[in-house]
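> Here is a sequence together with a model predicted from it:
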Amino acid sequence: MSAQTAPSDGSPQPAARTTPLVEVHRELGGTLVDFAGYLMPLRYGSETAEHHAVRASAGIFDISHMGEIFVTGSQAPQALDHALVGLPSGLDPGRARYTMIVTPDGGVIDDLIVYRLSGHGFLVVANAANAAVVAAELTERAAGFDAVVSDESDKYALIAVQGPKAQEIVQRLTQTDLPALKYYALVSGVVAGHQAFIGRTGYTGEDGFELFVAAEDAEPVWRALTEAGGADLTPCGLSARDTLRLEAGMPLYGHELTRDTTPYDAGLGRVVRLEKPDFVGREALAAIAEAGPAHRLVGLVARGRRVPRAGYTVIGDDGEPCGTVTSGAPSPTLGRPVAMASVRVDARPAAVDIRGKHEEVDVVDLPFYHREHRPAGGADQVSAHQNKRTNK
């Protein structure tokens, strides 16, 4: 079964797609919602409890809505160097890199993780809503290279196990030497008797793994993981995933990143490799790098309890609007509302307009949370790093 909603003109929308784990989510009592065209679990019970489980032990997520796009051929490295802002050709086999694909004027089409599988083989992981667009763009940009782009998203399921106990749990089901697997690395292995790509990557701010398995293997692998994890492994939905990535200062496409923003606007200019002689968007990005972006991404911590939500206006210390909140939520780890916001580079944010009232905020360094600075004194304790006011 799948969800179907009616748009404002009264005509039916296409039914939301399901992942290979949809029946598992129903068994677990998950609240299913249409997200990026997929029926996905928002939560199973308490989203706050799910969030804390990942910070304290481990959580398991279905992220099979993400796109898996393979690029192969003798000139696949050069094709990706041309198509993306990064330098995939510089990756060693088994390593991964965060990068982006941009428009000719530098706007972000999507942020990606690129894994090098072999000398000439790559796996590009795209966000669900953008997978088809990314595959089409890569195909067009690879024309003229000896490279083949293949969108194999429907053939794969993707399961994430994240948290301090993630390694211990996954290791029970594989002979792969997980302690030897570096961060942002990938290895082919067997998990619970099923072939998998095991990546030491994630979107929570915790250590963990993302397991690429055949769609038909998703359910037995999930069940084996939950049995191996027992009380230490909690099924988690989209709500917990969002608050976890927000605390970790990780951007979300459609919020911190859009076609109207560049990597430099989001404070991610470090992923742009301008030393490459040519790639799509290079001229525009080089000009922005030289002149400086018009906006910057900042972290905000509310002094009160009202939450600065996405779309709310940020107010400068001169009392005038200076930007917009891109993501905001109560932080279960810090015990107070936090937000990321895009503001003018010359602005000094002081408040957020929340339904007509200016609620005071502090500007802090991102990320709000880092596992090396895990609070030890309860939810209201914020480390000196997390609460450092920048006000720049």
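The structure has been received and is ready for your questions. Residues are numbered from 1 along each chain as shown.
> Please make it C-alpha for all contacts and neighbour counts, starting now.
Will do.
> got a list of what residue 339 touches?
Contact analysis of residue 339 by C-alpha atoms under 8 Å, 6 or more residues apart in numbering lists 246, 299-301, 308-309, 325-329.
> make it 7 Å
Listed by C-alpha atoms under 7 Å, 6 or more residues apart in numbering, the contact set of residue 339 reads 299-301, 308, 325, 327-329.
> roughly how far apart are residue 304 and residue 98?
Separation of residue 304 from residue 98 (C-alpha to C-alpha, to the nearest Å): 35 Å.
> Same check on residue 303?
33 Å.
> related to what we said a few turns ago, show me the one in the contacts of residue 339 that has more neighbours than the rest.
Most neighbours among the contacts of residue 339, by other C-alpha atoms under 10 Å: residue 308, with 31 neighbours.
> Spell out the secondary structure type for it.
Look at residue 308: counting by DSSP: H, G, I helix; E, B strand; the rest coil, its state is coil.
> Would you map the strands across the stretch 1-150 of the chain?
Counting by DSSP state E, counting those that start in this stretch, the stretch 1-150 of the chain has these strands, from start to end: 17-18, 31-35, 38-43, 58-62, 67-72, 96-102, 108-116, 121-126, 148-151.
> Residue 359 reaches residue 349, doesn't it?
No - assessed by C-alpha atoms under 7 Å, residue 359 is found out of contact with residue 349, at 11.2 Å.
> also this one, for the comparison:
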Amino acid sequence: MTESLKRTALFDSYKNYGGKTIDFGGWELPVQFTSIKAEHEAVRTKAGLFDVSHMGEILVSGAGALSYLQKIVTNDVSKLKDGQAQYTVMCYEDGGSVDDLLIYKRGTNDYLLVVNASNIEKDLEWMKKFATPDVVIEDKSADYALIALQGPAAESVLQKLTDEVLADIKFFRFKDNVVIAGHTVLVSRTGYTGEDGFEIYGSPEAIVALWPEILKAGESEGVVPAGLGARDTLRFEAGLPLYGQELTKDISPLETGLGFVVKVNKEEDFNGKEVLISQKENGIPRKLVGIEMIDKGIPRTGYKVFLGEEEIGEVTTGTQSPTLKKNIGFALLNREHTELGTEVEVEIRTKRLKAILIATPFYKRS
């Protein structure tokens, strides 16, 4: 592994738990600690602890912060109350996606944006293009580390380390200045796995100290450190998009099924609004659907999908689902060929293998 790769504050902790690292968008991050399947299963049934400190944190403040955000994201930021989080997308003028992100409202004209690691520089450059004099945009990524405790046991484990009543923090809500094991952090009830859980933001020093404390507190309940491999299979089963695969500069949020974060009726014009209105009114050109293999084979990113002799799209993500024990995938297909139950073929190496279009998400927690 080259020295030029970026490392999170937790890098030195990985080896204590057997972490195997890979290059992930220029970061040296753990793909697994034991096995992807074991870590995946732990999150579905108990809990797993992830290092996601590579994510970017951008503060947007100033008197014009709200009106500015309304013009650069698709969701309606005016609906946010203090202590609430919101999922949204930034679009280009042609409706393609700059990035998907979370917005945390910390107070009046005080917002924390959490963006994808590989997009930090691009997002900042894009955001600054539209900044007005009454808005302050600050890259605070270096000031934060971030861990995610995900799974059915997440609340009971984290509760052992704090006097804060975690049950009071509802889904897509957060609380700042929470003391956990003596360290003051921001605790958000959000995640990227399809399970209940928390994302914990704090100084790099605080997060490095909390990592072993949380694992120790959860040892009796089966909590394990988990890597990027399980994070990907978990989010995929839960139907959550990954930027660079289900969302790109060439894929609109409507095409990937994120219509619920595209508020074309809000007063403010935002980048891509006209194109997205047209897509809503006239129909999207392509649609993201689920596929399940009938023949033996795993659909992988970039594999072509055919209906008869016509190429109708391609796989964006695919794997053998650890939970469902089936070979499944997301495919972005021409809209007219996306009826559920349609039988298609996926080109795997030199063979075309049968698959069927199915509903997503593949997995929903009870």
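Received it, and whenever you're ready, just let me know what you need. Keep in mind that this is a model prediction, so the values were computed, not measured.
> picking up where we left off before, looking only at neighbour counts, state which of residue 359 and residue 349 of structure 1 leads.
residue 349 (27 against 20).
> quick revisit: give me the subset of the contacts of residue 339 of structure 1 that lies in helices.
Under the assignment DSSP state H, the contacts of residue 339 of structure 1 contribute nothing to helices.
> which one among these gets closest to residue 61 of structure 1?
Nearest to residue 61 of structure 1 among the contacts of residue 339 of structure 1, counting by C-alpha to C-alpha, is residue 329 at 19.9 Å.
> wait, what's in contact with the aligned partner of that closest one in structure 2?
By TM-score structural alignment, residue 329 of structure 1 lines up with residue 319 in structure 2. Each residue near residue 319 of structure 2 by C-alpha under 7 Å, 6+ apart is listed here: 298-300, 327-329.
> now swap in residue 371 of structure 1 and tell me
Counted by C-alpha under 7 Å, 6+ apart, residue 371 of structure 1 has contacts 205-206.
> How much space separates it from residue 49 of structure 1?
For residue 371 of structure 1 relative to residue 49 of structure 1 (C-alpha to C-alpha), the value is 18 Å.
> now residue 360 of structure 1
Counting by C-alpha to C-alpha, the gap from residue 360 of structure 1 to residue 49 of structure 1 is 28 Å.
> buried stuff in stretch 79-91 of structure 2?
83-91 (16 or more other C-alpha atoms under 10 Å).
> Repeat that for stretch 67-74 of structure 2.
For stretch 67-74 of structure 2, by 16+ other C-alpha under 10 Å, it's 68-74.
> nearest to residue 269 of structure 2, of these?
Nearest to residue 269 of structure 2 among the buried residues of stretch 67-74 of structure 2: residue 71, at 5.9 Å, using C-alpha to C-alpha.
> for the aligned residue in structure 1 for that closest one, what are its contacts?
Under the alignment defined by TM-score structural alignment, residue 71 of structure 2 is paired with residue 82 of structure 1. Listed by C-alpha under 7 Å, 6+ apart, the contact set of residue 82 of structure 1 reads 278-280.
> Can you lay out these as CSV showing secondary structure?
Shown next, in CSV, are the contacts of residue 82 of structure 1 (three-state DSSP):
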residue, secondary structure
278, coil
279, coil
280, coil
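> Now, of these, which are buried?
So, by 16+ other C-alpha under 10 Å, the buried ones in those are 279-280.
> ok, of the contacts of residue 82 of structure 1, which one's closest to residue 128 of structure 1?
For those, the nearest to residue 128 of structure 1 is residue 280 (22.2 Å; C-alpha to C-alpha).
> show me the contacts for the aligned partner of that closest one in structure 2.
Taking TM-score structural alignment, the alignment pairs residue 280 of structure 1 with residue 271 from structure 2. Going by C-alpha under 7 Å, 6+ apart, residue 271 of structure 2 touches 71-72, 91-93.
> Recalculate using a threshold of 10 Å.
Contacts for residue 271 of structure 2 were tallied using C-alpha atoms under 10 Å, 6 or more residues apart in numbering; they are 70-74, 90-97.
> Shared with structure 1, which of those residues?
Counting by both residues aligned by TM-score structural alignment, their matches' C-alpha atoms under 10 Å, the members of the contacts of residue 271 of structure 2 that carry over to structure 1 are 70-74, 90-95.
> separation between the equivalent of residue 215 of structure 2 over in structure 1 and residue 241 of structure 1?
When structure 1 is aligned by TM-score structural alignment, residue 215 of structure 2 is paired with residue 226. Distance of residue 226 of structure 1 to residue 241 of structure 1, computed by C-alpha to C-alpha: 18 Å.
> Residue 134 of structure 1 now?
23 Å.
> Mind checking which of the two has more residues around it?
Legend: neighbour count by other C-alpha under 10 Å for residue 134 of structure 1 and residue 241, higher for residue 134 (24 against 20).
> ok, now which ones touch the aligned residue in structure 2 for that one?
Under the alignment defined by TM-score structural alignment, residue 134 of structure 1 is paired with residue 123 of structure 2. Shown in contact with residue 123 of structure 2 (C-alpha under 10 Å, 6+ apart): 56, 58, 90, 98-99, 115-117, 129.
> before we move on, back to that, contacts only, for the match of residue 215 of structure 2.
59-60, 161, 169-170, 220, 232-235.
> quick one, helices of structure 2?
11-14, 36-45, 65-72, 120-129, 154-159, 204-217, 228-237, 273-282.
> Can you add distance to residue 179 of structure 2 and give these back as JSON lines?
Formatted as JSON lines, these follow (distance: least, C-alpha to C-alpha, whole Å):
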{"stretch": "helix 11-14", "distance to residue 179 of structure 2": "22"}
{"stretch": "helix 36-45", "distance to residue 179 of structure 2": "24"}
{"stretch": "helix 65-72", "distance to residue 179 of structure 2": "29"}
{"stretch": "helix 120-129", "distance to residue 179 of structure 2": "28"}
{"stretch": "helix 154-159", "distance to residue 179 of structure 2": "11"}
{"stretch": "helix 204-217", "distance to residue 179 of structure 2": "10"}
{"stretch": "helix 228-237", "distance to residue 179 of structure 2": "26"}
{"stretch": "helix 273-282", "distance to residue 179 of structure 2": "41"}
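> Let me know which of the ones you listed is the nearest to residue 176 of structure 2.
Nearest to residue 176 of structure 2 among the helices of structure 2 is helix 204-217 (14.0 Å), distances taken as C-alpha to C-alpha.
> All set, thanks.
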